[in-house]
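>>> Show me how the following folds:
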Amino acid sequence: MSAPHTPVSRSDFDQVIVPTFAPASFIPVRGEGSRVWDQTGRELIDLSGGIAVNSLGHAHPKLIEALSEQAGKLWHISNIFTNEPALRLARKLVDATFADRVFFSNSGAEANEAAFKLARRYARDVYGPEKFEIISALNSFHGRTLFTVSVAGQPKYSDGFGPKIEGITHVPFNDLAALEGAISEKTCAVVLEPIQGESGILPAEQAYLEGARRLCDQYGALLIFDEVQTGVGRTGALYDYMHYGVTPDILTSAKGLGGGFPIGATLATDKVARHFSVGTHGSTFGGNPLACAVAEAVLDVVNTPQVLAGVREKHERFKARLLSIGQCYGLFSQVRGRGLLIGCVLDAAWKGRAGEVFTAAEREALMVLQAGPDVVRLAPSLLIEDADIDEGLARFERAVASLAKA
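Presented below is the predicted three-dimensional model:
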């Protein structure tokens, strides 16, 4: 019999956790589907999805089964060996996408770190050491390692840590002329999010991604799509590049891939992937049997016509109600995004108040997100039931009404 847990409260965070985050005042302790319960037993509706991570909601039976079954077999074996769940998951990802090869890691940042290193290694091997420059978009987000914050176009995340990684240029998103002006024979890669996530749920334009692909081909650069947030069904296709019909050379995936269990994946064509030879890159926990078993179960559920169509249908249900609420209170100037990655852009009178909306929603037992100070972000379970959508948005309207009165 296990020993009883030591009681903890939100105040413990301020005593023992490094203060890189400022979490909400309540502590969730249990979840089921799109509902969450806190320490007091209060029930909340979750429209945040763990920041687009809980792709199947909380405690999905197929994920519990996959994890429990693998936990009774093999937890960790190291990359001196391979394992069955990793091989099955890699095969399914390859069969479902443009990619020929997969590198497994533990997070989106690690998946992007691998992608950027691979792009530079490929360019060095094929073209020589002068071809190492990377172009990314302003206000992008690619992770929190030194390399990934340097590639991302947000100085607030990269300043204050000493010299930055050299050879990185930032251009405005959706500005093809700016990209054309920046790319050169020294460019080894162009890195883009098909939908910019952290900066406000801003989709790329069709012509922009097509132009980026053309420019990369013209200059011998690789096109990398960061689909950490948009991947694994989030936008109504398995990966968002499929909506555009524009194929990258490298794609990164994480968040929803594990449905809540940490995993990252870097997908690449064989032409590129072969430049990561034995010893050039690695990960102690990458390809962990537990993570891969869970991710395989996620993929089996998500990558079906019914679930992907359901994501697209649920988008319309959300959008119609959100636009109605926005119009009633003068709240939103735009509701954008795709599938169940939705950004509600605050109107001029509400600018900078996304944090207040977050707090007011919590008072109404609703979990939402921000994407910067001017955008309320929703990224619920891909399987969220219509009743939970309706009740969640009823609570959201009550939250907005309370702010409007104040």
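>>> Every contact and neighbour count from this point should use C-alpha atoms.
Noted.
>>> dump the residue contacts of the most centrally placed residue in the chain.
Nearest to the geometric centre of the chain sits residue 229, at 1.9 Å (Cα atoms, centre = their mean). Applying Cα atoms under 8 Å, 6 or more residues apart in numbering to residue 229 gives the contacts 52-53, 197, 253-256.
>>> mind checking the SS state of residue 170?
For residue 170, the assignment made with DSSP: H, G, I helix; E, B strand; the rest coil gives strand.
>>> check contacts around it.
135-138, 151, 153.
>>> so how far is residue 278 from residue 15?
The gap separating residue 15 from residue 278 is 43 Å, by Cα to Cα, to the nearest Å.
>>> Which residue ranges of the stretch 251-400 of the chain form strands?
264-268, 332-338, 341-346, 366-367, 369-370, 375-378 (DSSP state E, counting those that start in this stretch).
>>> With mean neighbour count and distance to residue 161 as added columns, please give these in JSON lines.
What follows is these, written out as JSON lines (neighbours: other Cα atoms under 10 Å; distance: least, Cα to Cα, whole Å):
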{"stretch": "strand 264-268", "mean neighbour count": "28", "distance to residue 161": "25"}
{"stretch": "strand 332-338", "mean neighbour count": "20", "distance to residue 161": "33"}
{"stretch": "strand 341-346", "mean neighbour count": "25", "distance to residue 161": "31"}
{"stretch": "strand 366-367", "mean neighbour count": "26", "distance to residue 161": "33"}
{"stretch": "strand 369-370", "mean neighbour count": "23", "distance to residue 161": "25"}
{"stretch": "strand 375-378", "mean neighbour count": "27", "distance to residue 161": "28"}
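>>> Second input sequence below; structure requested for side-by-side comparison:
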Amino acid sequence: MSHLFPTYNRLDMELISGEGTKVKDSDGQTYMDFIAGIAVCNLGHSPAVVKKAVEEQLDKIWHVSNLFQLSLQEEAAELLAAASGMDAVFFCNSGAEANEAAIKLAKKHTGKTKILTFKQSFHGRTFATMSATGQEKIHGGFGPLLPTFEYLPYNDVEALSKIEADDIAGIMVEVIQGEGGVIPGTETFLKEVQNKCREIGALLIIDEVQTGVGRTGVPFAYQHHGLHPDIVTAAKGLGSGFPVGAMIGRKELIQTFSPGTHGSTFGGNPLAMAAVKATLETIMDESFLSGVKSKSNTFIQSLKDKMEPLSLVKEVRGEGFMIGIQVEGEAKEAIEHLRKNGLLTLPAGPDVIRLLPPLTVTEAELEEALTILEQSLKQQTEEAVR
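Down below sits the predicted model:
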């Protein structure tokens, strides 16, 4: 028997090595990895620049308490502040922890208690972030949720117009709903969320755990829309596989998180900070991001041209290298076809194939993936007709 709690539906395979976009399982089979640890391995598997930085830090010191000065934290925070146009950073260990910090900061700074989020959102699995998540399947079996969260329909401007300034500390939103089905927010909707925050004195909190760190071709996805959030959360691709999260905020909020108001034993660990610094120095380079934009724009258009004519496919959508292919019926059969043909993908909701390749994926690898996708979905379509 396994001594692990069965909290994951694991595939009957183990990935034992990886480099760039390619991974190998324990049977020696090689795959193209368009999961990338769920948008974590933005620089691919085993990126040399991050490996070198972590190895150098391993020879110095692994862990110290946040009671001491940590220059690597300062350097990584400066990079995040520059990339986001914001001012201060709190480091933690995950996206859920970053969202916990954002919730606490918003409530403490405003003196209000309610947080508005959106249906089909996903913000984490701690009790507060689970309560913030607008999906019933995440809530089941845990009894009453925290009562200070309310869910509005996503991309619904009319629903926003009905919000009243009733003890609302913040509105938390994803620019693209990831777990909810790779659903991009419209610019009109996102700007109205910002306007409503300003109108009622609430903080605008943008969850960039999956969309951030270059995933959509800019440092953070809100920058596509000219938004000015008060708080941004990041994790996943931030440390190239090291457990790390960050809450980024404006200078007006700094004094609210004074000594003793929040903390994390492992947050800002020197090894994680070495990985973060090396990752950010690579990804936030203008030429790197322009390459992501160019490759992803071409790939999305090719996907639309090849996939959307298939009767199985409803829509191709997304931004950068966060892409969803919505299919008729459930996506799990298509995902299994793709895996058997050498391409690893994952679902986003019941009927969406999610593609999250490393940002370092080559044009040749994208062509290879496109061929596998076209052949696999055509094959499934033909099987369904028989």
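>>> still on that earlier bit, in what helix or strand does the counterpart of the residue nearest to the centre of the first structure in the second structure lie?
The equivalent of residue 229 of the first structure in the second structure is residue 210 (alignment by TM-score structural alignment). Secondary-structure assignment from DSSP states H and E places residue 210 of the second structure in no helical or strand segment.
>>> Equivalent analysis for the one 5 residues further on, please.
When secondary structure is defined using DSSP H and E, no element contains residue 215 of the second structure, which sits outside every helix and strand.
>>> show me what contacts it?
Residues near residue 215 of the second structure by Cα under 8 Å, 6+ apart: 39, 42, 221, 320-322, 359.
>>> Let's see that with 10 Å instead.
Applying Cα atoms under 10 Å, 6 or more residues apart in numbering, we find residue 215 of the second structure in contact with 39-40, 42, 208, 221, 237, 283, 289, 292-293, 296, 319-322, 356-359.
>>> do residue 161 of the second structure as well
192-193, 196.
>>> got it, and residue 246 of the second structure?
Counting by Cα under 10 Å, 6+ apart, residue 246 of the second structure has contacts 77, 80, 88-99, 101-102, 208-209, 232-236, 238, 267-268.
>>> ok so, going back, which ones among the contacts of residue 161 of the second structure are found in helices?
Judged by DSSP state H, those include 192-193, 196 as members of helices.
>>> all helices for the stretch 101-250 of the second structure, in order.
Shown for the stretch 101-250 of the second structure, the helices assigned by DSSP state H, counting those that start in this stretch span residues 127-132, 136-139, 157-161, 187-200.
>>> closest one to residue 381 of the second structure among those helices?
Nearest to residue 381 of the second structure, of all those, is helix 136-139, at 29.4 Å by Cα to Cα.
>>> now the closest one: which residue numbers in the first structure?
Against the first structure, helix 136-139 of the second structure falls on residues 155-158 (TM-score structural alignment).
>>> which one of the helices of the stretch 101-250 of the second structure has the most crowded surroundings?
Comparing the helices of the stretch 101-250 of the second structure on average neighbours per residue, with mean count of other Cα atoms under 10 Å, the densest one is helix 127-132 at a mean of 22.
>>> Distance-wise, check the aligned residue in the second structure for residue 333 of the first structure relative to residue 355 of the second structure.
In the second structure, the residue matched to residue 333 of the first structure (TM-score structural alignment) is residue 314. Distance, residue 314 of the second structure to residue 355 of the second structure, by Cα to Cα: 16 Å.
>>> before we move on, what about residue 48 of the second structure?
For residue 48 of the second structure, the distance to residue 355 of the second structure - Cα to Cα - is 24 Å.
>>> What of residue 294 of the second structure?
17 Å.
>>> And for whatever residue of the second structure lines up with residue 399 of the first structure, the neighbour number?
By TM-score structural alignment, residue 399 of the first structure lines up with residue 376 in the second structure. Other residues near residue 376 of the second structure come to 21 when the count uses other Cα atoms under 10 Å.
>>> Please apply the same query to residue 48 of the first structure.
21.
>>> does it really touch residue 370, like I thought?
Yes. If you go by Cα atoms under 10 Å, residue 48 of the first structure and residue 370 touch, sitting 9.3 Å apart.
>>> so what's in contact with the two at the same time?
In contact with both residue 48 of the first structure and residue 370: 377-378, using Cα under 10 Å, 6+ apart.
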